[in-house]
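In: one predicted model, sequence on top.
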Amino acid sequence: MTDAPAPPASLARLADFADLDHDRAERRGYPEAVYCEGKTPAQVGAIAAAVRDCGTATTLFTRASPEHAEAVLTEVPDARYDREARMLAWPPEPPDPTGGPVVVVAAGTSDLPVAREALLTVTHLGRACDLVVDVGVAGLHRVLARLDLLRGARAIVVVAGMDGALPSVVAGLVPAPVVAVPTSVGYGAAFGGIAPLLAMLNACSPGVAVVNIDNGYGGGHLAAQIAAPAPRAGA
């Protein structure tokens, strides 16, 4: 009888503030993500070291400040860092895509940070993904010009602030489910994303699911699950 291997020393660094869910990918099919906002760079760096040493599946670090990114890159220098999305991914290369394609749609350029968070999430969870930018309802010809791409998607993530009308428009044109992500983009009466959130929850078109304000990760994750390969018979 052989002794079980000793856990990596890096796990001991987490004892006071984290307990990583290394089995989540096995249990759910998708790995745990690390939400960095509110954590210190030292805490995020220690988590990155444990992820590296334990061989955890693809791990996303979301809402990462430049200081968080520096701490992660110190432990895993090859991690992919997208400053605009405030996200890191390790390992840096996404898996080969399976399942159906996803399209992420950004209503305006100001919505791009959240849209890129959704895009990277979808990609690193193993789906092919395209990004369509600046197609808000102020110029409907722009979204109509992308209908062929949109109608070929298994799932669509629509990211919008201001009046939040774009998810309803898109959902009325395509067969795929639409995941609506309200953003905090907008003038005062948008109330930091509350106005588009309520508009999306009241969508007239069926087939629209809504995630929280600025939650590109949550929107991308849901779309990746919708677009997953069909389970094998008997599995």
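Out: Received, thanks.

In: contacts and neighbour counts: CA atoms only from here.
Out: Will do.

In: show the subsequent helix or strand relative to the helix or strand encompassing residue 117.
Out: Assessed by DSSP states H and E, residue 117 sits inside helix 112-124. Sequence order places strand 129-132 as the next helix or strand after helix 112-124, per DSSP H and E.

In: all strands of this protein, in order?
Out: With DSSP state E, the ranges of strands along the chain come out as 34-35, 59-62, 80-82, 87-90, 102-106, 129-132, 155-160, 178-182, 208-210.

In: how near is the residue sitting furthest away from the middle of the chain to residue 7?
Out: Of all residues in the chain, residue 1 has its C-alpha farthest from the mean position, at 43.8 Å, by Cα atoms, centre = their mean. From residue 1 over to residue 7 the distance is 18 Å, taken as Cα to Cα, to the nearest Å.

In: the residue nearest to residue 23 when sequence neighbours are not counted: how many residues sit nearby?
Out: Leaving aside its chain neighbours, residue 23 sits nearest to residue 31 (7.8 Å; criterion: Cα to Cα, 6 or more residues apart in numbering). Residues lying near residue 31 (other Cα atoms under 10 Å) number 19.

In: list the contacts of residue 31.
Out: Counting by Cα atoms under 8 Å, 6 or more residues apart in numbering, residue 31 touches 22-25, 56-59.

In: next up, a structure to set beside the first:
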Amino acid sequence: MDQSYLKNILNMVAKGEKMPDEALELLKNLPYEELGFAKIDQHRNLRTGYPEAIFCQGKTPEQVVAIVEKMMRSNTNIMATRASQETYELVKQMVPDAVYHEAARIIVIKRKELVVRDHYIAVVSAGTADIPVAEEAAVTAETIGNRVERIYDVGVAGIHRLFARLDLIRAANVIIVVAGMEGALASVVGGLVDKPVIAVPTSVGYGTSFGGISALLTMLNSCASGVGVVNIDNGFGAGYLASNINKLGYAE
């Protein structure tokens, strides 16, 4: 490949300009950027429509900062999940406009304003203790261009709280249900709506919840149709999947 042609393409990416179809096909297969301790997939945004997210858990703050610095060259919005306050403070020294969503533990750096879709995603939590995972899902969905409605603390122990918000939930295009303990809320919601339900089991619960396994198995064994399940505490995965569903029918 001609290097000047590649350079022109990368400049177009940085400026957010529309590229020829053949250039897009070419970039979809280009290699990653090597940092030694990490391989940054700078072209994921072209293949999937979303930039690579940084999973901070297990990485040092210095490693996260180095990854952020490289990713900023592509002028994409950056999301760093499971980030500590310490990591955020170090990132903020380099990127003053970085925002930290404390409950979700997500750092967001915006370089482009996304078009927010009219149809919204409802994020429903069973209890207040499930909010950190629910917020991870909500912030993820918002960051990648979705309107989100939050309906928290409406678990089956006080099911009248759920019924009071049912109109808002039913009007959503996709519903994320986050629940720990026995995880029954996802089945209840699934039996009340005609939209896709993404169930997120959380590790909230007493001993026999087995760190979320009880909720996971309940959700997997749901008798309500239209309920899909992501991994324990995986709010990010739920928000990402909900966004993919929500964008169906929209011209990109």
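Out: Great, that's in hand. Keep in mind the model is a prediction, meaning the values are calculated, not measured.

In: TM value for the aligned chains?
Out: TM-score for the superposed chains, counting by TM-score structural alignment, normalised by the length of the first structure: 0.90, backed by 227 aligned residues with a Cα RMSD of 2.2 Å.

In: re earlier: by neighbour count, which of the contacts of residue 31 of the first structure wins?
Out: residue 59 (23 neighbours).

In: how about the contacts made by that residue?
Out: 31-34, 51, 89-91.

In: how about the helices in the stretch 151-252 of the second structure?
Out: Under the criterion DSSP state H, counting those that start in this stretch, helices of the stretch 151-252 of the second structure are mapped to 160-163, 166-170, 185-190, 213-220, 235-246.

In: please identify the most buried of those.
Out: Among those, helix 185-190 has the highest mean neighbour count (mean count of other Cα atoms under 10 Å), at a mean of 24.

In: what's the mean deviation for it versus the first structure?
Out: When the first structure is superposed, helix 185-190 of the second structure averages 0.4 Å from its matched positions, counting by mean Cα distance after the TM-score superposition for the first structure.

In: the first structure: matching residues for that helix?
Out: Aligning helix 185-190 of the second structure against the first structure (TM-score structural alignment) gives residues 166-171.

In: picking that back up, how about the residue nearest to residue 23 of the first structure, what's its partner in the second structure?
Out: Looks like residue 31 of the first structure aligns to residue 51 there (TM-score structural alignment).

In: and what of residue 47 of the first structure?
Out: So, by TM-score structural alignment, residue 47 of the first structure is matched to residue 67.

In: mind listing what the closest residue to that match other than its chain neighbours touches?
Out: Closest residue to residue 67 of the second structure apart from its sequence neighbours, by Cα to Cα, 6+ apart: residue 40 at 7.4 Å. Residues in contact with residue 40 of the second structure (Cα under 8 Å, 6+ apart) are 32-34, 52, 67, 71.

In: now for residue 40 of the second structure: what does it line up with in the first structure?
Out: Matched across to the first structure, residue 40 of the second structure falls on residue 20, judged by TM-score structural alignment.

In: quick one: that match from residue 52 of the first structure, how far?
Out: 12 Å.

In: could you work out the most separated pair of the contacts of residue 40 of the second structure?
Out: Taking Cα to Cα, the two most distant members of those are 34 and 52; they sit 14.4 Å apart.

In: so if I had to pick from the two, which one is more boxed in?
Out: Each of residue 34 of the second structure and residue 52 has its neighbours counted (other Cα under 10 Å); residue 52 has more, 19 against 10.

In: that older thread, give me the common contacts of residue 20 and residue 52 of the first structure.
Out: Common neighbours of residue 20 of the first structure and residue 52 (Cα under 8 Å, 6+ apart) do not exist.

In: about what we covered before: residue 175 of the second structure: which of the contacts of residue 40 of the second structure is nearest?
Out: Lowest distance from residue 175 of the second structure to the contacts of residue 40 of the second structure (Cα to Cα) belongs to residue 52, with 23.7 Å.

In: does that closest one touch residue 67 like I think?
Out: No. Contact criterion Cα atoms under 8 Å: residue 52 of the second structure and residue 67 do not qualify, at 10.7 Å.

In: give me the buried positions along stretch 30-47 of the first structure.
Out: With burial defined by 16 or more other Cα atoms under 10 Å, the residues of stretch 30-47 of the first structure counted as buried are 30-34, 36, 41, 43-47.

In: again, but for stretch 118-126 of the first structure
Out: 118-126.

In: matching residues in the second structure for that stretch?
Out: Against the second structure, stretch 118-126 of the first structure falls on residues 137-145 (TM-score structural alignment).

In: contacts for that stretch next, please.
Out: With contact meaning Cα under 8 Å, 6+ apart, stretch 137-145 of the second structure is reached by 50, 79, 101, 104, 106, 108, 114-117, 121, 123, 147-148, 150, 176, 234-240, 242-243.
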